[in-house]
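A.B. asks: sequence plus predicted model, see below.
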Amino acid sequence: VPEEIEVCSTRPDYTYQPLVGSDDFHNGLLPRWQFNHDPDPLYYCLDPLQGTYTITTREVCTELTQAVNTITQRMSYPSCAAEVTVDASELKEGDIAGLCALQGCYAAVGITKRQGKYEVLMLDKREDGILNVTDGIVVGSHQIDFRLEADFCNMKDEARCYYRVNKGDWLPIGTVHKLYFKLDHFTGCRFGLFCYAAEETGGSACFREFLYHDVDETTIINCCCKEKGNAYE
């Protein structure tokens, strides 16, 4: 079998839209996004003028995969990264909102509200089904940037989570997370923006400035992080 095969396009003049990419939400929800479940339009809001996607919690959930109105994008091989800004000012006690590598054994970095304070944490769903949650890191802002990197090269299949406050340096959180493809979640691994309630419904989180980095951009960013002592050590 040859390494490369060329085929003729049936639409040679057609411009195909990319399957993945950044989104400032100023043009509605682009086709590259897919909902993780059947969406409930009563509990999400797109504001093209503000460039935001807001999720309001509909029901109490026991874990991330139950969250309604999570939007997802494919992850690209051999490595990729995504960033997003989250405004958590309208979260209710116990709510969690953030950025995830969505699959059965998911990894996520998010912000929660506990006793009136905002905390950043990592969710780590292991292959044995146990969910590990890091101790929360108290942050002095309700607006946080999250970053998630995925490396699929040579079947490495790892994800790493970061956060930053006030556009400062990226800070790692949690441990390196091993990704597994299993039949319990058959869409592959995807970036996801989520918000769910753990105690009471009606809280919300606002997402803006979603940035998608391909393998070349990811390499550059990782090098920059290493110089600051924040990366893959």
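C.D. replies: Good, I have the coordinates.
A.B. asks: going forward, measure contacts and count neighbours with C-alpha atoms only.
C.D. replies: Noted.
A.B. asks: next up, the contacts around the spatially most central residue of the chain.
C.D. replies: Centroid-nearest residue in the chain: residue 99, 2.6 Å away (criterion: C-alpha atoms, centre = their mean). Residues in contact with residue 99 (C-alpha atoms under 8 Å, 6 or more residues apart in numbering) are 83, 84, 108, 109, 110, 146, 147, 148, 191, 192, 193, 194.
A.B. asks: how much space separates residue 24 from residue 148?
C.D. replies: Separation of residue 24 from residue 148 (C-alpha to C-alpha, to the nearest Å) stands at 18 Å.
A.B. asks: so between those two, which is more surrounded?
C.D. replies: Neighbour count, other C-alpha atoms under 10 Å: between residue 24 and residue 148, residue 148 has more, with 23 against 19.
A.B. asks: wait, that one sits on residue 100?
C.D. replies: Yes: between residue 148 and residue 100 a contact is recorded at 7.3 Å, counting by C-alpha atoms under 8 Å.
A.B. asks: which neighbours do the two share?
C.D. replies: Joint contacts of residue 148 and residue 100 (C-alpha under 8 Å, 6+ apart) are 108, 109.
A.B. asks: comparison target, given below:
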Amino acid sequence: MPITDKNSSASALFAMKRVAILSILCLLILAPMCGLRTRKFHSDNGDGTYTNPLIPADFPDPDVIRVGDAYYMVSTTMFVFPGVTILRSFDLVNWEYCSNAVPRFDFSPCYDLDGCNRYGHGQWATSIRYHNSTFYLLFITLDEGGFLCSAANAEGPWEIRQLPKGFYDPGLFFDDDGKIYVAHGYGDISITPLDEHFAPAGPDSLVYTGTIRHGLEGTHVYKIDGYYYLYCTYGGRDGIQVALRSRNIYGPYEEKIVIRDTVPGVTFGIHQGALIQTQTGEWWTILFVDSGPFGRFPSLQPISWVDGWPVAGVDGRGVITYKKPDVGKVHPVRQFPASDTFDDDVLGMQWGWNHNPNPGKWSLTQHPGHLRLIAGKVVENLREAPNMLTQRPFAHYDQAVPTMGTVKMEVEAMKDGDIAGLAVFQDPYAYIAVKREKGGMNLIMVNNGELVASVPLRSTIIYLRSILSNSTEKANFAYSYDNRVFQRLGNELKMRFSLKVFTGNKFGLFNYATQESGGYVDFDWFTMN
């Protein structure tokens, strides 16, 4: 059922509810007879099992810790802010947003799209640890160096500071004797001691050079039964997860493969992540899989120990459907928020701006119940446009079912040269939008910077839609004046996961100026189905 106008009458709402109830009853009665398939949106199967991917969306480079009965996961968000997203779970299967540790990143004008950008750069491969009642996040940016975030609670507030030295793919480690170390490197893995301010307290010591192939990275450090384990990956789409083991933090280390899944499918090339022990003593690992244009999806795998070495999956392969971890309790199924009616005075944690937002150019209060985007500085194209609000698309577990994003947009206050609409953003990108020029308005579709289609706009209230498929790697665009009958516009976007951007394709809501600033549009709601 489409979202209706927010000023709908009570009788209309009652009628809608009655239709919904009747629809549910019909489905309950007819579904078994019609052979309808349940559309699955989350990993938990509700019967004591789960199905990978753990989260069918772009949460790459996961690091995970347990603090008490709660599990916390951090992932890479790069140039998107609020970013450095923290997720929380109580059973390793059902996750929810906990916080975005870095609201904005004010360490370079490039994060403001001020003559430069940080596409493909920014924050990545964060290490999360909890020590002496404090949470720590250690990460690097390729251009600005190393940063440390700290907080008393994972929900925040977080404090961020720049470090005197950055470490590539850092693995922060607090040893039993109070000493602090970081493991880091690409190809060559080094250990560096840190002082209490997280500055180097000694030289980088090379402890291991990858032997299987080039590119050993993504190191996290654990101490288990007297051994130091460096949990590393040989990255790439056909990734390999390995463990290095030594009785001494500085080595010498020996290496074993944890998992090398070469069978095409949802666990192919599973790699890079964390080891976790539950409160009942079970061992698990959360890694990720390069999963197509939607990005890199986390995967939960059981760990068995063989002669003191961790082995992931079953019989050399990642599991797809498997029994849930034993955490001592049963927890409810959770689903990530995606749709938004913009009724709150703060944005939901599913949203992130493309680079830093300009706080004076967007509002949830100027037109309550709407997201207002005000065109800022004049730019040439969407890649340069400030204040594009983005969200990860979630894939369906049935890959035959595409993902659909729809917005309701009010465009009466646009100025000449303004372009506002709904994008699917990566490299290449495409969008469907309203463009105002010479006092008139047209609906346009742009694919990879080229105008593909244009038709006159017949109303200042418009519904825009994008339908995208992670399996076919294609996206289409359409519009409607009543949110029921949609007309396709333009051609297909062939989505890619380009390292020039290095995040999965995202939905984007935008309004940018090509002639003068100050025009605005109001987004009434956004839905993802």
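C.D. replies: Received it, and whenever you're ready, just let me know what you need. As the structure is a computational prediction, the values presented were derived from the model and not from experiment.
A.B. asks: fetch the TM-score of the aligned pair.
C.D. replies: Overlay of the two chains. TM-score (TM-score structural alignment, normalised by the length of structure 1): 0.81; 206 aligned residues with a C-alpha RMSD of 2.1 Å.
A.B. asks: closest to residue 77 of structure 1 among the contacts of residue 99 of structure 1?
C.D. replies: residue 191 (13.0 Å; C-alpha to C-alpha).
A.B. asks: what residue in structure 2 is paired with that closest one?
C.D. replies: Counting by TM-score structural alignment, residue 191 of structure 1 corresponds to residue 507 in structure 2.
A.B. asks: for that match, what are its contacts?
C.D. replies: By C-alpha under 8 Å, 6+ apart, residue 507 of structure 2 lies in contact with 390, 391, 392, 393, 405, 422, 423, 424, 425.
A.B. asks: go again using 6 Å as the cut-off
C.D. replies: 390, 391, 423, 424 (C-alpha atoms under 6 Å, 6 or more residues apart in numbering).
A.B. asks: what do you get for residue 32 of structure 1?
C.D. replies: The contact partners of residue 32 of structure 1, by C-alpha under 6 Å, 6+ apart, come to 19, 20.
A.B. asks: what's the neighbour count on the alignment partner in structure 1 of residue 523 of structure 2?
C.D. replies: Under the alignment (TM-score structural alignment), residue 523 of structure 2 pairs with residue 207 in structure 1. Neighbour count for residue 207 of structure 1, taken as other C-alpha under 10 Å: 27.
A.B. asks: ok, now how distant is residue 223 of structure 2 from residue 129 of structure 2?
C.D. replies: Here residue 223 of structure 2 is placed at a distance of 13 Å from residue 129 of structure 2 (C-alpha to C-alpha).
A.B. asks: which one's more surrounded, those two?
C.D. replies: residue 129 (21 against 17).
A.B. asks: is it true that the residue nearest to the centre of structure 1 lies in a helix?
C.D. replies: No: under DSSP: H, G, I helix; E, B strand; the rest coil, residue 99 of structure 1 falls outside any helix and is assigned strand.
A.B. asks: what lines up with it in structure 2?
C.D. replies: Per TM-score structural alignment, residue 99 of structure 1 is aligned with residue 422.
A.B. asks: so how far is residue 137 of structure 2 from that match?
C.D. replies: With C-alpha to C-alpha as the criterion, residue 422 of structure 2 and residue 137 of structure 2 are 33 Å apart.
A.B. asks: and residue 297 of structure 2, by the same measure?
C.D. replies: Using C-alpha to C-alpha, residue 297 of structure 2 is found at 21 Å from residue 137 of structure 2.
A.B. asks: so these two - more neighbours on which side?
C.D. replies: Shown here are residue 297 of structure 2 and residue 137; by other C-alpha under 10 Å, residue 297 has more neighbours (28 against 24).
A.B. asks: quick one: which helix or strand includes that one?
C.D. replies: If you go by DSSP states H and E, residue 297 of structure 2 is part of strand 296-306.
A.B. asks: pull up the aligned stretch in structure 1 for the helix or strand that that strand is followed by.
C.D. replies: Sequence order places strand 309-312 as the next helix or strand after strand 296-306 of structure 2, per DSSP H and E. With TM-score structural alignment applied, strand 309-312 of structure 2 matches no range in structure 1.
A.B. asks: and the contacts of strand 309-312 of structure 2?
C.D. replies: 258, 259, 302, 303, 304.
A.B. asks: which one of those residues is nearest to residue 31 of structure 2?
C.D. replies: Looking across the contacts of strand 309-312 of structure 2 and measuring by C-alpha to C-alpha, the closest to residue 31 of structure 2 is residue 302, at 34.3 Å.
A.B. asks: tell me the secondary structure for the closest residue to the closest one other than its chain neighbours?
C.D. replies: In this structure, residue 302 of structure 2 finds its nearest non-sequential neighbour in residue 284, 4.6 Å apart by C-alpha to C-alpha, 6 or more residues apart in numbering. Look at residue 284 of structure 2: counting by three-state DSSP, its state is strand.
A.B. asks: swap in residue 369 of structure 2?
C.D. replies: coil.
A.B. asks: list the contacts of the equivalent of it over in structure 1.
C.D. replies: Matched to structure 1 by TM-score structural alignment, residue 369 of structure 2 sits across from residue 51. Residues near residue 51 of structure 1 by C-alpha under 6 Å, 6+ apart: 24, 25, 26.
A.B. asks: considering those, which are maintained in structure 2?
C.D. replies: With both residues aligned by TM-score structural alignment, their matches' C-alpha atoms under 6 Å, the contacts of these that structure 2 also has are 25, 26.
A.B. asks: now tabulate the contacts of residue 51 of structure 1 in JSON lines and tack on distance to residue 61 of structure 1.
C.D. replies: Below are those laid out as JSON lines (distance: C-alpha to C-alpha, whole Å):
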{"residue": "24", "distance to residue 61 of structure 1": "28"}
{"residue": "25", "distance to residue 61 of structure 1": "26"}
{"residue": "26", "distance to residue 61 of structure 1": "30"}
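A.B. asks: among the contacts of residue 51 of structure 1, which one lies nearest to residue 33 of structure 1?
C.D. replies: Closest approach between those and residue 33 of structure 1, by C-alpha to C-alpha: residue 25, at 11.0 Å.
A.B. asks: sweet, I'm off.
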